[in-house]
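Trainee: Make a model of this:
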Amino acid sequence: MNLREHLFWSTLLAVSLYPRRPFAAASLIAGGVLIDLDHLVLYISRTGDWSMSGALHYNRYRNLFPDRHDNRPRYGSLRSWLHQPLLVLPPLWMLAYRRAWLQPLVIGITLHLVLDHLPLPFIWAAYWRSGGRCARCGTANHVEVYRRPCPSFRKMRWIVLCRRCADKRLWYTENSAHV
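Mentor: Next up, the predicted model:
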């Protein structure tokens, strides 16, 4: 999900849960959006670019359909351990149980992680459909499920690729074969 979608759903939940508590509503919205600051930190560490405009520009083009001459770098997943619900949520909920003022913030973080992990059934379906092998070269070594453009439908599709095939620029071009 992108920033606008997280902001929309966090605001909707905040207004519905805390209509007369603006601090609690703001905390929920902050928890639902600001957890994505880890993407900025990872972007800086991978590129060396400290500008916010560079990070926002990268975020705009990274999921667009590249054309034949697009050779801009794509850095893969910019998710840190903060986006692992089983690591983050249990300690946060234990802390929020003891400190009631933290509950809206933890609700916002929980909402964010739920929204980020909604596509998991599609990811697992693509993995099982492929038999755990790369759709391009057939290897079973170091495969991951990626979202890639499908030029014939101009949609994104979930596809299993090894790291070598995922990094090839040919995979992004209009005349490459997509599964």
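
Trainee: hey, let's count contacts and neighbours off CA atoms from now on
Mentor: Fine.

Trainee: I'd guessed Arg147 sits against Ile159; true?
Mentor: Yes. Contact between Arg147 and Ile159 holds when scored by Cα atoms under 8 Å: they sit 6.3 Å apart.

Trainee: Between these two, tell me which one has more neighbours.
Mentor: In this comparison of Arg147 against Ile159, neighbours counted by other Cα atoms under 10 Å, the higher total goes to Ile159 at 24 against 14.

Trainee: one more to line up against the first:
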Amino acid sequence: VITVKAAAPRDVERVEASIRRAAPGVAVARVQLVPGSVRRVVLPIHDASNVSENAPEEYETGWLAGRRLLLTSAIADADAFERQVVAQGVQLVRHVRFSDHHDFGEGDVATLVSESRHTEGVLCTLKDAVKLAARWPRAAVPLWYVSQTLVVDRGAEVLEQECHRVLAARATTIPTTG
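Mentor: Next up, the predicted model:
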């Protein structure tokens, strides 16, 4: 399965041709990860006397066009994420990058909040939003994330066959304990 996030079409074709030369009998599927929607992170309530909560908001990616946002990510391919966001028309103020699987601390959040003061919000991935939500201050600009949608370009039948094969093999496996 070739997974395309932000590569140029000719680069994808080159990879696919290399696979076909190296393994001519192997079925190939090609999928894309594309921005799905933009969602505001709902912040958890920490104080029982405070019953207000920011309302969930969700927009199509076109909503991003022209918005001044700070981008942050702690993912392996931060460049691809940035290209996806810029392609949607975001006025990128800055991209604050952390290493993949970074555990955001209070200092990291303070930096993001400080650097986003004159923006319309901070934009990240769902993976990062999950980690940032519990620490995000209510008084800060909104925290948003971009969901990803999987689009099958080629080889849907290959993916379907492989799913059936894996599930059939799983059904014949004897479960163990411990």
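
Trainee: Got a TM-score for the two of them?
Mentor: Once superposed, the chains reach a TM-score of 0.27 (TM-score structural alignment, normalised by the length of the second structure), with 84 aligned residues with a Cα RMSD of 5.6 Å.

Trainee: who does the helix or strand Val41 of the first structure falls within touch, helix- and strand-wise?
Mentor: Using DSSP states H and E, the element containing Val41 of the first structure is helix 37-47. Under the contact definition 3 or more Cα pairs under 8 Å, 6 or more residues apart in numbering; DSSP states H and E, helix 37-47 of the first structure sits against helix 52-61.

Trainee: which strands and helices sit next to whichever helix or strand comes after the helix it packs on?
Mentor: In the C-terminal direction, the helix or strand that comes right after helix 52-61 of the first structure (DSSP H and E) is helix 85-98. Packed against helix 85-98 of the first structure, as judged by 3+ Cα pairs under 8 Å, 6+ apart, are the following elements: helix 103-116.

Trainee: Tell me which other helices or strands the helix or strand following the helix it packs on touches.
Mentor: Reading on from helix 103-116 of the first structure to the C-terminus, the next helix or strand found by DSSP H and E is helix 120-130. Under the contact criterion of 3+ Cα pairs under 8 Å, 6+ apart, helix 120-130 of the first structure touches strand 143-150, strand 155-162.

Trainee: Could you point out which of those strands sits nearest Leu40 of the first structure?
Mentor: Each of these was checked against Leu40 of the first structure via Cα to Cα, and the shortest separation belongs to strand 143-150, namely 20.4 Å.

Trainee: So which bits of that closest one are buried?
Mentor: Neighbour-count burial for strand 143-150 of the first structure flags 143-146, 148-150 (criterion: 16 or more other Cα atoms under 10 Å).

Trainee: Pull up the distance across stretch 71-85 of the second structure, start to finish.
Mentor: Counting by Cα to Cα, to the nearest Å, you get 9 Å between the two ends of stretch 71-85 of the second structure.

Trainee: buried stuff in it?
Mentor: When neighbours are counted by 16+ other Cα under 10 Å, the buried residues of stretch 71-85 of the second structure are found to be 71-75, 78, 81-82, 84-85.

Trainee: Among the residues you listed, which one lies nearest to Val34 of the second structure?
Mentor: Nearest to Val34 of the second structure among those, counting by Cα to Cα, is Gln84 at 7.6 Å.

Trainee: mind checking how far that closest one is from Gly107 of the second structure?
Mentor: For Gln84 of the second structure, the distance to Gly107 of the second structure (Cα to Cα) stands at 27 Å.
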